[in-house]
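Asker: sequence unavailable; structure follows:
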């Protein structure tokens, strides 16, 4: 059992709710062979599931690595848009009842459901991504998003012509505000004269801001019209709209989130405008949990994957950071060494 310090507060939201919902409700993919003693992993994705080129796909990469390196058999279920907490609970329970262990919930929305189901299946190890459970059979996998965002802020400040920079958050929830806080701090500590306009696409329990590319595009266009030339969108599927808007205006930059969005096939034609992406390596957490179960020593407790262990990072696709890499490396070292304390709130 892993013994780690508890983080100060549980993350209650994620920037990675994708906008593509399964048309007929829950979808499922399952590898062949069951009941033969192999490691069997149950994955419960959030809306968008495998193929969202963002948060869910990062988890899927960890699953694929477990299949390739650990010989795991898997079952993947995907949430549908507008479902109830009971739907999520049933999804997790069905995986546990089917003998899958570990069972992993991708995203904050599974927190309450995992709390309930983990209590009913004490011999099953559960993984919870982007939130924290106190149950002894749950591995809570969280990330220091603010640290990666700080580096993105440094890059934005160094690349902006006039120091006019924008941040688009999907929803004004604590996790998204971690992205905003780190980003703004990175900008201001690099260029005190720079300004950061922060805008959220929806508020409170309205999660539509994570799945509305049209809203992302409109928000980005509004910023561009005001002279902002670097925009970081931590807004799930809505970020694609922001990237599209930026690409339409030469001389401006977009910063992606969660996965390397310059490598997203759906965004390929805009890749030249994507300076970098703030990546959360969810695949690392998924694979480490799977391996621990296979080894008979299941990870439990809370683990915050930090910049120091490459839990978060900036992508370098396209070579757009080459001219400022030394300054980014310097900032990274100061964060890792504790010289820079990155804020988690604005």
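Answerer: In hand now; what should we look at? Predicted model, so just to flag it, every value in this text is computed and none were measured.

Asker: going forward, measure contacts between C-alpha atoms and count neighbours the same way
Answerer: Fine.

Asker: run a quick neighbour tally on the nearest residue to residue 268 once chain neighbours are set aside.
Answerer: Among residues not flanking residue 268 along the chain, residue 262 sits closest, at 6.5 Å (CA to CA, 6 or more residues apart in numbering). As a burial measure, residue 262 scores 26 neighbours (other CA atoms under 10 Å).

Asker: contact partners for residue 262?
Answerer: With contact set as CA atoms under 8 Å, 6 or more residues apart in numbering, residue 262 has these partners: 256, 268, 270, 271, 272, 274, 276, 277, 317, 318.

Asker: and here's the other structure:
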């Protein structure tokens, strides 16, 4: 997939614009179930297990869901998605993946690094089932594909956008759970802001510490922390906090500061009264990666190992949906983006 990501990401993203509007369908159960369409692929079954926060986070999980729904509609595969429980043990994750394998799913997708141990434990027990994990690198299990992204690159652009927009040279970052993955978001964001304004102040706060992963599913706490950063002077705040980011956006509306979203285009899925506050989002094309993996399974050629997605192939990027807000700085952001792609700017992956 790596050899042609740029072409595939552009084509799949364009083809899926209409298909992906089903993201918030109320007709499906809370634990999630999608019916595959008719066609030659109807005998392929795909199961997807969500990360903390579940479907409806308007961010990471919803991006994976869009890819699953697109595959059901366009490829005719049978799909079902599964919600996590709050504070569940790793054994619950293992049981969820094993249940899908036992029930005959051809491809089992685990969304989020929290499934790393579960995938490592379960996948070797089912060599005829293909597994995938998003945001974790597993390269020593033959029937596992790892879908990983250069979050730091998109976050660098988010930081640059924040610095170019801030009137106070004071911005914020709200992380969900302080883990190495979310450190990549922080590192890129801070570096991007400082690339534009060397002496900018960047507030950095996390909602929870491992093993407490509630920081990805607590909008009220996200709102509270964003309020605190605003009270300290931040006038642009970026989050990497899953469903908790909805609280950050609520705070932006209440306090009239600028919000930067993550993973999905959070301008597109914001309420009408929230849209003016969304400058941009640092997106990861999880939906496209999921769809492409399902498509390769339908074709009988799912590729194992690690698949990386970067700015250069369109796997990560910043959004321009809020044209009025982003257009004044878009030329500068695109120049920075090209410098990253060309290797002229080296983006850190750790704070």
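Answerer: Yep, it's here. If you're wondering where the values come from, they're calculated on a predicted model, not measured in any experiment.

Asker: about what we covered before: and the aligned partner of the residue nearest to residue 268 of structure 1 in structure 2, how far from residue 54 of structure 2?
Answerer: Under the alignment by TM-score structural alignment, residue 262 of structure 1 pairs with residue 267 in structure 2. Distance check for residue 267 of structure 2 against residue 54 of structure 2: by CA to CA, to the nearest Å, it reads 20 Å.

Asker: and the gap between the match of residue 262 of structure 1 and residue 171 of structure 2?
Answerer: For residue 267 of structure 2, the distance to residue 171 of structure 2 equals 19 Å [CA to CA].

Asker: what do you get for residue 178 of structure 2?
Answerer: Taken as CA to CA, the span from residue 178 of structure 2 to residue 171 of structure 2 is 19 Å.

Asker: neighbour count winner among these two?
Answerer: residue 171 (28 against 20).

Asker: which one in structure 1 is aligned with the more buried one?
Answerer: Residue 171 of structure 2 maps onto residue 165 in structure 1, by TM-score structural alignment.

Asker: how about the helices in the stretch 201-346 of structure 1?
Answerer: Using DSSP state H, counting those that start in this stretch, the helices of the stretch 201-346 of structure 1 run over residues 213-225, 239-247, 282-294, 325-337.

Asker: ranking these by burial, who's on top?
Answerer: Highest mean neighbour count among the helices of the stretch 201-346 of structure 1 (mean count of other CA atoms under 10 Å): helix 239-247, with a mean of 26.

Asker: now do it: which elements does it pack against?
Answerer: helix 213-225, strand 230-234, strand 253-258 (3 or more CA pairs under 8 Å, 6 or more residues apart in numbering; DSSP states H and E).

Asker: give me the mean distance between that helix and structure 2.
Answerer: Helix 239-247 of structure 1: mean distance to aligned residues in structure 2 after superposition is 1.4 Å, counting by mean CA distance after the TM-score superposition for structure 1.

Asker: how far is that helix from where the chain is centred?
Answerer: In terms of CA atoms, centre = their mean, to the nearest Å, the centre of helix 239-247 of structure 1 is set 18 Å apart from its chain centre.

Asker: tilt between it and helix 213-225?
Answerer: Helix 239-247 of structure 1 and helix 213-225 are oriented at 30 degrees to each other (axes from the mean of the first three to the mean of the last three CA atoms, to 10 degrees).

Asker: residue contacts, residue 187 of structure 1?
Answerer: Contacts of residue 187 of structure 1 by CA under 8 Å, 6+ apart are 150, 153, 154, 155, 156, 157, 194, 195, 196.

Asker: possible to save the residues you listed as JSON lines with secondary structure?
Answerer: JSON lines is the format used below for the contacts of residue 187 of structure 1 (DSSP: H, G, I helix; E, B strand; the rest coil):
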{"residue": "150", "secondary structure": "helix"}
{"residue": "153", "secondary structure": "helix"}
{"residue": "154", "secondary structure": "helix"}
{"residue": "155", "secondary structure": "helix"}
{"residue": "156", "secondary structure": "helix"}
{"residue": "157", "secondary structure": "helix"}
{"residue": "194", "secondary structure": "coil"}
{"residue": "195", "secondary structure": "strand"}
{"residue": "196", "secondary structure": "strand"}
